[in-house]
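>>> Task: produce atomic coordinates for the following.
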Amino acid sequence: MGHHHHHHHDENSKNMGFAFFLNLSFTIVEIIGGLLTNSIAILSDALHDLGDSISLGLGWFLQRFSNKEQTNDFTFGYKRFSLLAALINSVVLIVGSVFILTEAIPRLFQPESPNATGMLMLAILGVIVNGAAVFKLRGGDTMNAKVMTWHLLEDVLGWVAVLIVSIVLMFKDIPILDPLLSVGITVYILYNVIINFKKTMILFLEGVPEEVDMEDIQQKLLDITNVKSIHHTHVWSLDGEQHAFSTHVVVTEDVTKEGTYEVKQAIKRIIQAYHFSHITVEIEYEGEGCIIEHAHQHE
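Sure, this is the predicted structure:
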């Protein structure tokens, strides 16, 4: 079973590598094409693709990296590096989108005619290349692979839009369509990136993952028989998928060994629902004082 799983990860990583090189070489073609055809819509899509290439590259590299086992320097393993990749990529895309908007918005007022035939050829290529990458990556099970597939699918849609606009421009001279499409694509990218950026940032700063209800967990723990109070309860996420939980539970001083065991079992049952990958529970007896508080007092 373990062997099969490992093979699956290799497959995932290979597909990401393929999608990365495909995307990067195409991005270069696209930037040149956008400049030659004088189409700001193609340039904004090139930016989108460049962002995707960076995230595919980082994702691919980190996918291989994050599967490494924990070390003495990184006791939680390398999962957090994929969050770092998401963060860097978001910043790149936000900066790029703002730059494209400063180029595209003035063009709404002074539209220039792009080369429609060139646009059409690039758009057909775009649909094929990104379509191939989506086909390669679909079915990936990590957050990383899912986000990438979604990115590439958006690219395909972006190219379909460029395709339609270029066909219209071949028959009708409506130069404003090009910057309009560009602003549309860019605003859409920005909107999605900012939502993801916010989520990534919260996880990066060790915020509680949105699907975990802290109050609910604390209340349930306090309802356990023989539990007097809890403190130092923490929940954080390693990479958006694997979460960690730790808490100190104070039990009544006259509780038996069996009683303590029952408390632990009850805690396990409550926490199980959340699928934490790291759990630490410290049991303390009433009047014993907390190990952390003691440490502070002696400083």
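
>>> contacts, neighbours, all on C-alpha from now
Will do.

>>> Centre-most residue in the chain?
Among the residues of the chain, the smallest C-alpha distance to the mean C-alpha position (C-alpha atoms, centre = their mean) belongs to Ala86, namely 5.1 Å.

>>> okay but that residue is in contact with Ser55, surely?
Yes. Proximity of Ala86 to Ser55 meets the contact threshold set by C-alpha atoms under 8 Å, at 7.1 Å.

>>> Make sure His231 is indeed in a helix.
No. Secondary structure of His231 (DSSP: H, G, I helix; E, B strand; the rest coil): strand, not part of a helix.

>>> Can you point out the buried residues in the helix or strand encompassing the residue nearest to the centre of the chain?
With secondary structure defined by DSSP states H and E, Ala86 is part of helix 80-109. Buried residues in helix 80-109, counting neighbours by 16 or more other C-alpha atoms under 10 Å, are found at 80-90, 92-94, 96-97, 100-101, 103-104, 107-108.

>>> ok, now which ones touch His248?
Ile230, His231, His232, Thr233, Val281, Glu282, Ile283, Glu284 (C-alpha atoms under 8 Å, 6 or more residues apart in numbering).

>>> among the residues you listed, which ones are buried?
Buried subset of the contacts of His248 (neighbour count, 16+ other C-alpha under 10 Å): Ile230, Ile283, Glu284.

>>> Enumerate every residue touching the residue nearest to the second one when sequence neighbours are not counted.
If I follow you right, that is Ile283. Counting by C-alpha to C-alpha, 6 or more residues apart in numbering, the nearest residue to Ile283 once its immediate chain neighbours are dropped is Val249, at 5.0 Å. With C-alpha under 8 Å, 6+ apart as the criterion, the residues that contact Val249 are Val227, Lys228, Ser229, Ile230, His231, Val281, Glu282, Ile283, Glu284.

>>> please give me the structure for this one as well, since I'd like to look at both together:
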Amino acid sequence: MHSHNHSHSQENSTDASKRIGWAFFLNVVFTVIEFIGGWLTNSTAIMADAVHDLGDSLSIGTAWGLNKLSDKDSNQTFSYGYKRFSLLGALINGIVLTVGSIWILLEAIPRLAEPEMPQVEGMVLLSIFGMAVNGFAAYKLSEGDSLNERVLNWHLLEDVLGWVAVFIVSIVLMFKPWPILDPILSIGFTLFILFNVFRNLKETLMLFLQATPDEEQLSKIRSDLLANDKVSDLHHFHIWSLDGERNVMTVHLVLDEDVSLEHLQSLKENIHSSLEKYKFEHTTVELEFANEQCRDEVN
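Below you'll find the predicted structure:
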């Protein structure tokens, strides 16, 4: 017994691809501008952010490619389709962002001892531009709910917050010679972002390891299935996720002894309607008679 829920998920994935494409384009253009700006203002903070943005661009490009790949139909090699590739994208991006954040910390911490004074007016202009560009890209991605988009959104939010820090610091530096503010703020923001990235990475790893996406839902479905007349027990009950959004379920249902063929038909309809609300990408339900040996049981 199988069920599919394709057109809606296909549409979602295409939208995600467009949003990620937008973010990629904006990021690449801005990274180039940033390298030039960092060189002109002689600001190592902006240069460091440019390198970070370059890493973001690579990550977003990877995510975009993987997201497009995840739209492809299933085939003999990938019988569930390519949805899982976007999960791989989320994992790569989480790792790149973690490495990038650690690098920013390694750059910022030594500056606490020897802070440097940059060219402030150029910093103000670049920071306003940075907030606008990254803010717009983050806004585009916030419309999506795929794990990939959530991780990428943190990339862009990290950049927005970084530019807010640069803006505040450059305004303060116009009036007070306190260059130490720059590393202090960048360390604070980076730690905040790392906390959220680790949370997303944990979720991605759990899905990779085929952990049950929602344990509460698992017990609800168990109750729903056992509530069907003629179902006495269930086993080999598994739910896993293809990409954090689309889930798959398999179960073996043990039937009462006196189930006729007519009963079987209505039972299948009841099972279908009890599972419908969970919107699974794919379900497999095996019916076993009471005295039947389960073929998957190990002797």
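
>>> can you pull out the helices in the stretch 151-299 of structure 2?
The residue ranges that make up the helices of the stretch 151-299 of structure 2, judged by DSSP state H, counting those that start in this stretch, are 181-208, 215-226, 261-276.

>>> so the longest one aligns onto which residues of structure 1?
In other words, helix 181-208 of structure 2. Correspondence between helix 181-208 of structure 2 and structure 1 is established over residues 177-204, with TM-score structural alignment as the criterion.

>>> The lengthiest helix in structure 2 to helix 84-111, inter-axis angle?
Assignment by DSSP state H gives helix 6-41 as the longest helix of structure 2. Here helix 6-41 of structure 2 runs at 20 degrees with respect to helix 84-111, directions being taken by axes from the mean of the first three to the mean of the last three C-alpha atoms, to 10 degrees.

>>> Sort out which residues of helix 6-41 of structure 2 are buried, please.
For helix 6-41 of structure 2, a neighbour-count test (16+ other C-alpha under 10 Å) marks 13, 16-24, 26-28, 30-31, 34-35, 37-38, 41 as buried.

>>> what does stretch 132-143 of structure 1 give?
Residues of stretch 132-143 of structure 1 classed as buried: Ala133, Val134, Lys136, Leu137, Arg138, Gly140 (neighbour count, 16+ other C-alpha under 10 Å).

>>> Measure how far that stretch is from the centre of its chain, please.
Offset of stretch 132-143 of structure 1 from its chain centre (C-alpha atoms, centre = their mean, to the nearest Å): 15 Å.

>>> Can you pull out the residues in contact with it?
By C-alpha under 8 Å, 6+ apart, the list of residues contacting stretch 132-143 of structure 1 reads 12, 15-16, 18-19, 22-23, 145-146, 148-149, 152-153, 240-241.

>>> Go again with 10 Å.
Outside stretch 132-143 of structure 1, the residues within contact range by C-alpha atoms under 10 Å, 6 or more residues apart in numbering are 8-9, 11-23, 63, 82, 126, 129-130, 145-156, 239-241.

>>> again, but for stretch 277-286 of structure 2
Outside of stretch 277-286 of structure 2, the residues within contact range by C-alpha under 10 Å, 6+ apart are 1-6, 9, 80, 217, 221, 234-239, 241-242, 245-254, 268, 271-272, 275, 294.

>>> which residues in structure 1 does that stretch align to?
When stretch 277-286 of structure 2 is aligned against structure 1 using TM-score structural alignment, it corresponds to residues 273-282.

>>> and Ser127 of structure 2, what helix or strand is that in?
With elements taken from DSSP H and E, the one containing Ser127 of structure 2 is helix 120-142.

>>> Superposed on structure 1, what's the mean shift for that helix?
If you overlay the two and look at helix 120-142 of structure 2, the average distance to its match in structure 1 is 3.1 Å (mean C-alpha distance after the TM-score superposition for structure 1).

>>> Report the distance from that helix to the chain centre.
23 Å.

>>> Kindly report the same for stretch 206-219 of structure 1.
Centroid separation for stretch 206-219 of structure 1 versus its chain: 20 Å, with C-alpha atoms, centre = their mean.

>>> With stretch 11-21 of structure 2 instead?
Per C-alpha atoms, centre = their mean, the centroid offset for stretch 11-21 of structure 2 relative to its chain is 13 Å.

>>> By how much does it deviate from structure 1 on average?
Mean deviation of stretch 11-21 of structure 2 relative to structure 1 after superposition (mean C-alpha distance after the TM-score superposition for structure 1): 5.3 Å.

>>> which residues sit against that stretch?
7, 9-10, 22-24, 26-27, 60-71, 83, 86, 137-146, 148-149, 152-153.
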